[in-house]
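Participant: Fold the following, please.
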Amino acid sequence: MLVVDPPVTLFMGLDKHENEDLIKWGWPEDVWFHVDKVSSAHVYLRLNPGQTIDDIPMSVIEDAAQLCKANSIQGNKMNNVDVVYTLWSNLRKTAGMDVGQVGFHNDKEVRKIRLEKRMNEIVNRLNKTKTESHPDFRLEREDRDRRERNLQKKELKEKQQREKEELEQRKKEQELKSYSSLFNQGNMKTNKDAAEEDSDDFM
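Facilitator: As a prediction, this is how the structure comes out:
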């Protein structure tokens, strides 16, 4: 869903099984939203490159939170609902949990926004941009990781090349320095100086 300029993508699982796939194959740059303490859709916001959770405009946080509330059977009927959000990397899944259920590695990294009521104008606007698809979450994550690895390799190669060029430049500068010091005016002698030194030796 494109909700702001520059556009961002909001997406959510169709059911608890798709939520489970999103929990498993989310991206490090995904931010997870859920109505606090009651069942709701898992809504994700994918950050743009270089963006952090602190850079998300409040309007986008409100959009994602309203989407969560609207897709919660209990939460949709309630006023003054809290929606929690955190980075995907902070989600913790253990063997004993139900399908679609998650905990957190660090509770301090979980943020909260309170919604007084459902804002139909927000929900209706988001629903107009809604598209339904059934992507292969695992494949998308593996493609993302491959691109990340290739980028890191490229950056490392470029860094090594820069360091090599800098080293060669320093070597050239040192060679020039030592070469020029050989011909330093103070160390140079005229033929007359040399002849006088020779004559001194035989005195």
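
Participant: hey, let's count contacts and neighbours off CA atoms from now on
Facilitator: Noted.

Participant: list the helices and strands the helix ranked longest in the chain packs on?
Facilitator: Of all the segments of type helix in the chain, defined by DSSP state H, the longest one is helix 137-182. Where contact means 3 or more Cα pairs under 8 Å, 6 or more residues apart in numbering; DSSP states H and E, helix 137-182 is packed against helix 16-25.

Participant: Show me how far the helix it packs on is from its chain's centre.
Facilitator: 21 Å (Cα atoms, centre = their mean, to the nearest Å).

Participant: List the neighbours of the helix or strand following that helix that are in contact with it.
Facilitator: Remark: after helix 16-25, the chain's next helix or strand is strand 30-35, criterion DSSP states H and E. The contact list for strand 30-35 (Cα atoms under 8 Å, 6 or more residues apart in numbering) reads 40-47, 53, 64-65, 68-69, 72, 75, 81-88.

Participant: change it to 6 Å
Facilitator: Contact with strand 30-35 is made by H42, V43, Y44, L45, R46, C68, V83, V84, Y85, T86, L87, W88, as judged by Cα atoms under 6 Å, 6 or more residues apart in numbering.

Participant: ok, now stretch 82-96?
Facilitator: For stretch 82-96, the surrounding residues in contact (Cα under 6 Å, 6+ apart) are 28, 30-36, 65, 102-105, 110-114.

Participant: how about a cut-off of 7 Å?
Facilitator: Here stretch 82-96 makes contact (Cα atoms under 7 Å, 6 or more residues apart in numbering) with 26-28, 30-36, 65, 102-106, 109-115.

Participant: Next, the structure of the following sequence, for comparison with the previous one:
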Amino acid sequence: MVFYYQISDPDYIVYMGKDKYENEDLIKWGWPEDVWFHVDNLSSAHVYLRLKKGETMNDIPQRVMEECCQLTKNNSIQGCKENNVSIIYTPWANLKKTRDMEPGQVMYHDESQVKYVKNVKKVAIVINRLEKTKEWREVLLREERERRDKEERFTHRTAAAEVKKAELEAQNQKKQQAEILHYTAVMKKENMKSNKYNSVDDDDFM
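Facilitator: Below is the predicted model of the structure:
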């Protein structure tokens, strides 16, 4: 089961795992569009924000960022009791998992891609609103990811085919224009020959 929340911007999806074991599946089958949130230096839920295609972490709207941080803090047993906490976030693809790690534990491939939101304090009105939207869903994470990848490959193949088609059309147009220019040059008056005014010496026939 995966928890889903309806945040202020319906164009974004926010979800988190039920427990540390489910977090393992989320780590394994996340999407390249996902951004991972966690309380810094404390145990907490793994909260994911799914960006729109083509977006990066720098494109996250401020209000959406605040809501993700509130959810992350509120779903930390210790963090929710603290006056303020720091929230870390990074692209899903930056999460690193090794066999010797405990369930739910992660490292990072590139520390420079890990960002921080400092001094996150509880905003009760935001938490109360988000909790009212909380929904449990039975999700086949692997199947969803494989379907997403299949659609992505189809999109890339279609785009590549369109580019190839456009290049071929451009080459044909260039070739046609070159043929027209060549034909025009050949048909110029100074390049044409005629026998109309050629004189013939009768002696040539003797």
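
Participant: what's the longest helix of the first structure aligned against in the second structure?
Facilitator: Aligned using TM-score structural alignment, helix 137-182 of the first structure spans residues 141-186 in the second structure.

Participant: ditto for stretch 83-96 of the first structure
Facilitator: Going by TM-score structural alignment, stretch 83-96 of the first structure sits over residues 87-100 in the second structure.

Participant: Buried residues, that stretch. List them.
Facilitator: Neighbour-count burial for stretch 87-100 of the second structure flags I87, I88, Y89, T90, P91, W92, A93, N94, L95, K97 (criterion: 16 or more other Cα atoms under 10 Å).

Participant: same check, this time on stretch 73-87 of the second structure
Facilitator: Using 16+ other Cα under 10 Å as the test for burial, stretch 73-87 of the second structure gives K73, N74, N75, S76, G79, C80, V85, S86, I87.

Participant: now swap in stretch 103-117 of the second structure and tell me
Facilitator: Within stretch 103-117 of the second structure, the residues that qualify as buried are G104, Q105, Y108, V114, counting by 16+ other Cα under 10 Å.

Participant: For V85 of the second structure, which residues are in contact?
Facilitator: With Cα under 7 Å, 6+ apart, V85 of the second structure has these contacts: V39, G79, K118, N119, V120, K121.

Participant: The contacts of strand 30-35 of the first structure: which two are farthest apart?
Facilitator: Spatial extent of the contacts of strand 30-35 of the first structure (Cα to Cα) is set by the pair R46 and V83 at 17.3 Å.

Participant: coming back round to it: average gap between the match of helix 137-182 of the first structure and the first structure?
Facilitator: Following the fit onto the first structure, the mean deviation recorded for stretch 141-186 of the second structure is 0.8 Å by mean Cα distance after the TM-score superposition for the first structure.

Participant: quick one: which of the buried residues of stretch 87-100 of the second structure is nearest Y4 of the second structure?
Facilitator: For these, the residue nearest Y4 of the second structure by Cα to Cα is W92; the value is 17.2 Å.

Participant: Relative to T56 of the second structure, how far out is that closest one?
Facilitator: Here the criterion is Cα to Cα, to the nearest Å. By it, W92 of the second structure lies 11 Å from T56 of the second structure.

Participant: just N83 of the second structure next, same as before
Facilitator: According to Cα to Cα, N83 of the second structure stands 30 Å off from T56 of the second structure.

Participant: What of N84 of the second structure?
Facilitator: N84 of the second structure is 26 Å from T56 of the second structure, where distance means Cα to Cα.

Participant: Thought W25 was touching F137 of the first structure, still the case?
Facilitator: Yes - under the criterion of Cα atoms under 7 Å, F137 of the first structure makes contact with W25 at 5.8 Å.

Participant: against the second structure, where does stretch 39-58 of the first structure fall?
Facilitator: Using TM-score structural alignment, the residues of the second structure aligned to stretch 39-58 of the first structure are 43-62.

Participant: tell me which residues of that stretch are tucked away?
Facilitator: S43, S44, A45, H46, V47, Y48, L49, R50, L51, M57, I60.

Participant: Name the nearest residue to the last one, ignoring sequence neighbours.
Facilitator: Setting aside the residues directly before and after it, I60 of the second structure is nearest to L51 in space (Cα to Cα, 6 or more residues apart in numbering), at 7.7 Å.
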